[in-house]
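A.B. asks: 3D, please:
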Amino acid sequence: MSNLAKFDTTAYRTPTSLISALTKRVASTKQFTSVMSQLRKMGLDSTTYQQFIAAGVDALPQAKNLLAGGASKVKQVASLQGQLSKASNSFASTAANDLYGAGVNAAKGLVKGLQSQQAQIDLQMSKIAASMVKSIKGHLGIHSPSRVFDREVGQMVGAGLERGIYSKVNDLADATAALVAVPTARSLTLDMSVPTARMPRQFAGLDLLGQPQSAAAGDRTYNIYEATSAEATAMAVERRERAQYA
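C.D. replies: Here you go, the predicted structure:
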């Protein structure tokens, strides 16, 4: 209904001309409204009715002519409008089905075309895959074994292990020194004299053979030449004592 109220007031230079034009517009709008109401009562279809309303007051002459034709003309227009609507809908449905069918057939044709070329497609894909593998191997220097992995991974792992071990050498030496005091060459002194074993003074009681002996018994001295340790010296002294009382 907005078209009925549409009116350009700026097209008039004087108030008198503007008022005159507005007065005529109001009268035309009222007459248009009355005519459209009568047409609707005679059976005017919704499609034609909406077209008249969209045109507005400018379509008043056509509306008056249709009204003058009487109810039979109005119903005939409504019938023809209905047939046109059905024909349009039928055409749209047919066109949609045709386009859908064409799309389906096109897709089927595409699938069949691809299937017929499957062997060629597989061969081409194999060539592409082989080319990719060759490119990757060339970029990474893979040549039984990979030169890149050898240079950038394997060698770096070994170098890192070596550096880690060397970084702990001082700590390992300190820990070893804390457990065992290792003598240095300057701290060693050699005694080249002949080792001598001295028997302690015997106390009053039994001597080495079980005979009574006073505590005044003198000490005995043995020269041990073959001994290389304190244990060896003690064993040599024991042999000398046994030999003394044998």
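
A.B. asks: switch to C-alpha atoms for all contacts and neighbour counts from now on
C.D. replies: Will do.

A.B. asks: what about Met156, helix or strand, and which?
C.D. replies: helix 155-167 (DSSP states H and E).

A.B. asks: please enumerate the helices of the protein.
C.D. replies: For the chain, the helices defined by DSSP state H cover 15-41, 46-55, 60-68, 71-116, 118-140, 147-149, 155-167, 169-179, 230-244.

A.B. asks: same list (the ones you listed) but as JSON lines, adding distance to Gly205 and mean neighbour count.
C.D. replies: Shown next, in JSON lines, are those (distance: least, CA to CA, whole Å; neighbours: other CA atoms under 10 Å):
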{"stretch": "helix 15-41", "distance to Gly205": "158", "mean neighbour count": "15"}
{"stretch": "helix 46-55", "distance to Gly205": "151", "mean neighbour count": "15"}
{"stretch": "helix 60-68", "distance to Gly205": "163", "mean neighbour count": "15"}
{"stretch": "helix 71-116", "distance to Gly205": "121", "mean neighbour count": "13"}
{"stretch": "helix 118-140", "distance to Gly205": "94", "mean neighbour count": "12"}
{"stretch": "helix 147-149", "distance to Gly205": "86", "mean neighbour count": "15"}
{"stretch": "helix 155-167", "distance to Gly205": "66", "mean neighbour count": "12"}
{"stretch": "helix 169-179", "distance to Gly205": "46", "mean neighbour count": "11"}
{"stretch": "helix 230-244", "distance to Gly205": "17", "mean neighbour count": "13"}
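
A.B. asks: for the comparison step, fold the sequence that follows:
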Amino acid sequence: MDTILLVGCGKMGGAMRAGWLEAGRRVAVVEPGPHAPAGAVGSPEALPDDLRPAAVVLAVKPQEAAAVLPAYGRFAGRAVFLSIMAGRTIAGMRALLGAEAAVVRAMPNTPAAVRQGITVACAGPGVTAAQRDLCTGLLEAIGEVAWVEDEALMDAVTAVSGSGPAYVFLLAEAMEAAGIAAGLPPELARRLARRTVAGSGALLAASAEDATELRRNVTSPGGTTAAALAVLMAEHGIPALLRRAVAEAARRSRELAG
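C.D. replies: The predicted structure follows:
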């Protein structure tokens, strides 16, 4: 069975590792931090000399790329490098790993922790069909997978789905606070906000209708929902704020390329 080498086992790396282990894959881990899983090593120098991973998954912080990646260049030409570092470009990673490095740039999101994530991936030069299939299988262990051919789209992907769970959690947080302000007991406000967001997400996932139609289905003319949406959809409301937020996140993703 092929070995997967995971470099960095933080929250996202740990979620991916858990999905792979559930799928029966063999995983080696390099993680110098205090939360390293059993069997992990603290540096690439501690890896077995005969290790021949099929994929090296780069799950370190993008700011650490220049210091971390060159040590794994010895696997270039054999393994595919699957990076989940926000902003780091394929060309930039190949410059650190070597010209022979086959790199796939990917952006998962945190629902991967419950196998409900979505990842968008882009293959760089030299990635074979078999390596692309391997990466698809690794990413499907934590949710859905989509591929794009234009790497420039990855900054927008990062801004929408990579950062997107935080936007949803902020909505739940704000709904809870608004419920308390309206007089609800805090525990009830929290329960209503969490279950409403979670249930609405489940309905959206299960429905063939798009989000616009589902929103309309809830909105009776002249009713309470219509009154609330008149505020939320005003000129400077949620749609405008999200456009600004996504644009800013995409800008930061481009900035992280270094």
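
A.B. asks: can you calculate the TM-score here?
C.D. replies: Laid over one another, the chains give 0.20 as their TM-score (TM-score structural alignment, normalised by the length of structure 1), with 77 aligned residues with a CA RMSD of 5.9 Å.

A.B. asks: between helix 169-179 and the helix holding Met156 of structure 1, find me the angle.
C.D. replies: 40 degrees (axes from the mean of the first three to the mean of the last three CA atoms, to 10 degrees).

A.B. asks: how long is stretch 120-138 of structure 2 end to end?
C.D. replies: 12 Å (CA to CA, to the nearest Å).

A.B. asks: buried stuff in that stretch?
C.D. replies: For stretch 120-138 of structure 2, the neighbour count (16 or more other CA atoms under 10 Å) marks 120-124, 127, 131-132, 134-136, 138 as buried.

A.B. asks: helices of the stretch 51-200 of structure 2, start to end?
C.D. replies: Along the stretch 51-200 of structure 2, the segments classed as helices by DSSP state H, counting those that start in this stretch run 65-68, 90-97, 129-140, 154-157, 164-181, 186-206.

A.B. asks: may I see the buried residues of the first one?
C.D. replies: Buried residues in helix 65-68 of structure 2, counted by 16+ other CA under 10 Å: 65, 68.

A.B. asks: picking that back up, export the helices of the stretch 51-200 of structure 2 to CSV and tack on distance to Lys11 of structure 2?
C.D. replies: Shown next, in CSV, are the helices of the stretch 51-200 of structure 2 (distance: least, CA to CA, whole Å):
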stretch, distance to Lys11 of structure 2
helix 65-68, 17
helix 90-97, 22
helix 129-140, 15
helix 154-157, 20
helix 164-181, 14
helix 186-206, 21
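
A.B. asks: max pairwise distance over the buried residues of stretch 120-138 of structure 2: which two?
C.D. replies: Gly124 and Leu138 (17.1 Å; CA to CA).

A.B. asks: out of the helices of the stretch 51-200 of structure 2, which is closest to Val56 of structure 2?
C.D. replies: Distance to Val56 of structure 2, taken as CA to CA, is lowest for helix 129-140 among the helices of the stretch 51-200 of structure 2, at 10.2 Å.

A.B. asks: got the contact list for the closest one?
C.D. replies: Residues from elsewhere that reach helix 129-140 of structure 2 (CA atoms under 8 Å, 6 or more residues apart in numbering): 16, 20, 55, 80, 82, 104, 119, 123, 145.

A.B. asks: and these, which is closest to Leu171 of structure 2?
C.D. replies: Using CA to CA, Thr119 comes nearest to Leu171 of structure 2 of the contacts of helix 129-140 of structure 2, at 22.1 Å.
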